[in-house]
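J.: Build the 3D model from these lines:
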Amino acid sequence: MPELPEVETIRRTLAVHIKDLKINDVKLIWPTAVCGWQDKAFAELVIGRRIIELDRRGKYLLIRLDEELTLIAHMRMTGRLNYYADHREPEKHTHVVLQLERGEVHFSDVRKFGRIQAIPTPLCVRESSLSKLGPEPLEAEFTPEVLKDRLIKKKVTFKAALLDQHVLAGLGNIYADESLFLAGISPQRRADTLSEEESVKLHAAIKTVLQAGVDAQGTSFRDYRDANGEKGWFEQDLQVYGRGGEPCKVCGQTLERLRLAGRTTVYCPQCQK
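T.: Here you go, the predicted model:
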């Protein structure tokens, strides 16, 4: 699933191509992939609008159109947004094509979980999934105190708490595992046991890991690609995620794998006691 670094990379690589362009037409191959607003269909809302900005909130990509309309794109497990300078025939799993005055954007999704929702910009936060998101971990407002306040109320494991988008926006399985390893915190511990010192370490670890992921343009194992179809290279820097049974790069202890919050979790029993 694209997490914060992947969605941020998609935002950056897509903005280069489509900012200031008008949407001339919309081709809906699988109409369920989009949502209109009230009684207006998706295509009716977006055709003729100009793309003025691309933003991000957690794992959501926000395509701002003129006349105060926003497209909220959530890639879910396998969604992709790719730009093509020339006309391209839709591939097998392409569900939506935005035909621009120069080039096309294709939304594809093997698992069919992803969606693009059109919503008036003034209502974007209040009346969509964005309304329940926690703080942005790469913003200045995200401090160790904010992190501790969010976690100390959670009577679940650290892994479950970090995956909860209401606690903190943008982290998923990859960056939660990596952040906990860097902070030296066991994913099995309860989040409400976080100390002041640990909140400082975990705060720094989250920001460091996410920024490194952004700098590496994300992690590509299977489906993730940026808007140009390119892979990210953060996989080569992973300390624990996906490495269960292998030796820890720090201490040499065998990394253990377990199931937490419904997700596979990898950690070092020595470095994360």
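J.: From here on, just use CA atoms for contacts and neighbour counts.
T.: Fine.
J.: Check the contact between Gln117 and Thr32; I expect there is one.
T.: No - look at Gln117 against Thr32 with CA atoms under 8 Å: they stay out of range, at 10.5 Å.
J.: of these two, who's got more company?
T.: Each of Gln117 and Thr32 has its neighbours counted (other CA atoms under 10 Å); Gln117 has more, 18 against 14.
J.: measure the more buried one to Glu3 for me?
T.: Gln117 is 19 Å from Glu3, where distance means CA to CA, to the nearest Å.
J.: next one: Tyr175
T.: Tyr175 sits 8 Å away from Glu3, going by CA to CA.
J.: ditto for Leu123
T.: Leu123 is 24 Å from Glu3, where distance means CA to CA.
J.: and what of Leu61?
T.: 11 Å.
J.: same check, this time on Gln165
T.: Using CA to CA, Gln165 is found at 11 Å from Glu3.
J.: what's the answer for Tyr267, then?
T.: When Tyr267 is compared with Glu3 (using CA to CA), they lie 19 Å apart.
J.: Before we compare anything, build this one as well:
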Amino acid sequence: MPELPEIYNLAMQMNKELQGKTIADIDIVQEKCLNVNSGEFKELLTGQSIGETQSRGKWIFTAAGKDTTLLLNLGMGGDVLYHKPGSETEGKYKLKFKYTDGTALSINFWWFGYVHIVKNNEIKSHKMTSTLGISPVEPEFTSDYFKKLLTGKKCSLKTLLLDQKTIAGIGNVYAQDILFTARLHPERKVHQLSDDETERLYKAIVDNLHFAAAHGGLKFEKDLYGNSGGIESFLVGYKEGQPCPVCKTSIEKIKTGSTASYICPNCQRQE
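T.: You can find the predicted model right below:
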């Protein structure tokens, strides 16, 4: 499942390749990924010029015309691929945008995903994105801002990281090494953190996500051009039974709510 680093890179690439293009036609294979029917979707977008593309958490926002925005979420996984003029669209896709210059953008979902068209004056009421929290790649995500986010919270650290209403973009994949880097147990409570631990967690979030984005994200995810990411392995994530990279203690897999977590029981003690 793509998380912040992969979505951030896709949005940057889409902004570079698509801005200024005009939509000539849209091939819709799976209507259920839309928030309106196929006819209305095409009517609203055909002939519109593409503006800026940005990401927030696991969502991509693309300006389409003066009054509407395209919202894209890949759900549990998928591919967003850019096609040059004359190139064939390889593999299956659920949606394909064709532009007047002969280029195209195909979108495929492995399981489920969303492509919504929303009027700009209604974005704040769009149920799936209106409550998104801050993205750790935003300049506003400072240490002081992070400390304020934690005020009054009594949930576990794992719950905090996965709560898209608080911090948008982190999923179960990146949460593993973020907590390990901070040397914090996933079931520690937020209100129990010392100032030093809070700063370590903040730094671990920023450093891990920026590092992953700079290296193209995970190897099993693809960018806009079909290239795989450069992150091939984790520090402790999904390495049950293997030695901790710091102290060599065997990595354990534990149950944390509805998710599994991978920890070093020595480096991440539950105090």
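J.: now what about the TM-score between them?
T.: Once the chains are laid over each other, their TM-score by TM-score structural alignment, normalised by the length of the second structure reads 0.92; 267 aligned residues with a CA RMSD of 1.9 Å.
J.: picking up where we left off before, the more surrounded of Leu123 and Glu3 of the first structure?
T.: A direct count of neighbours by other CA under 10 Å for Leu123 of the first structure and Glu3 places Glu3 higher, at 25 against 13.
J.: right, and the secondary structure at the spatially closest residue to Lys96 of the second structure that is not a sequence neighbour would be what?
T.: Spatial nearest neighbour of Lys96 of the second structure, excluding adjacent residues (CA to CA, 6 or more residues apart in numbering): Ser106 at 4.2 Å. State at Ser106 of the second structure, reduced to three classes by DSSP: H, G, I helix; E, B strand; the rest coil: strand.
J.: which residues touch Ser106 of the second structure?
T.: Each residue near Ser106 of the second structure by CA atoms under 8 Å, 6 or more residues apart in numbering is listed here: Asp79, Val80, Leu81, Tyr82, His83, Thr89, Tyr93, Lys94, Leu95, Lys96, Phe97.
J.: Buried subset of those as a ChimeraX selection?
T.: Per 16 or more other CA atoms under 10 Å, the buried members of the contacts of Ser106 of the second structure correspond to this ChimeraX selection:
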select :79,80,81,82,83,93,94,95,96,97
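J.: Mind checking which of the contacts of Ser106 of the second structure are in strands?
T.: Within the contacts of Ser106 of the second structure, residues falling in strands by DSSP state E are Asp79, Val80, Leu81, Tyr82, His83, Leu95, Lys96, Phe97.
J.: which among these gets closest to Glu221 of the second structure?
T.: Distance to Glu221 of the second structure, by CA to CA, is smallest for Asp79 among those, at 8.0 Å.
J.: residue ranges for the strands of the first structure, please.
T.: With DSSP E as the criterion, the first structure has strands at 23-28, 34-35, 51-57, 60-65, 69-74, 79-84, 94-100, 104-109, 115-120, 256-260, 263-267.
J.: picking that back up, let me have the ones in strands among the contacts of Ser106 of the second structure in JSON lines, extended by distance to Gly229 of the second structure.
T.: Converted to JSON lines, these look like this (distance: CA to CA, whole Å):
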{"residue": "Asp79", "distance to Gly229 of the second structure": "13"}
{"residue": "Val80", "distance to Gly229 of the second structure": "14"}
{"residue": "Leu81", "distance to Gly229 of the second structure": "14"}
{"residue": "Tyr82", "distance to Gly229 of the second structure": "16"}
{"residue": "His83", "distance to Gly229 of the second structure": "19"}
{"residue": "Leu95", "distance to Gly229 of the second structure": "23"}
{"residue": "Lys96", "distance to Gly229 of the second structure": "23"}
{"residue": "Phe97", "distance to Gly229 of the second structure": "24"}
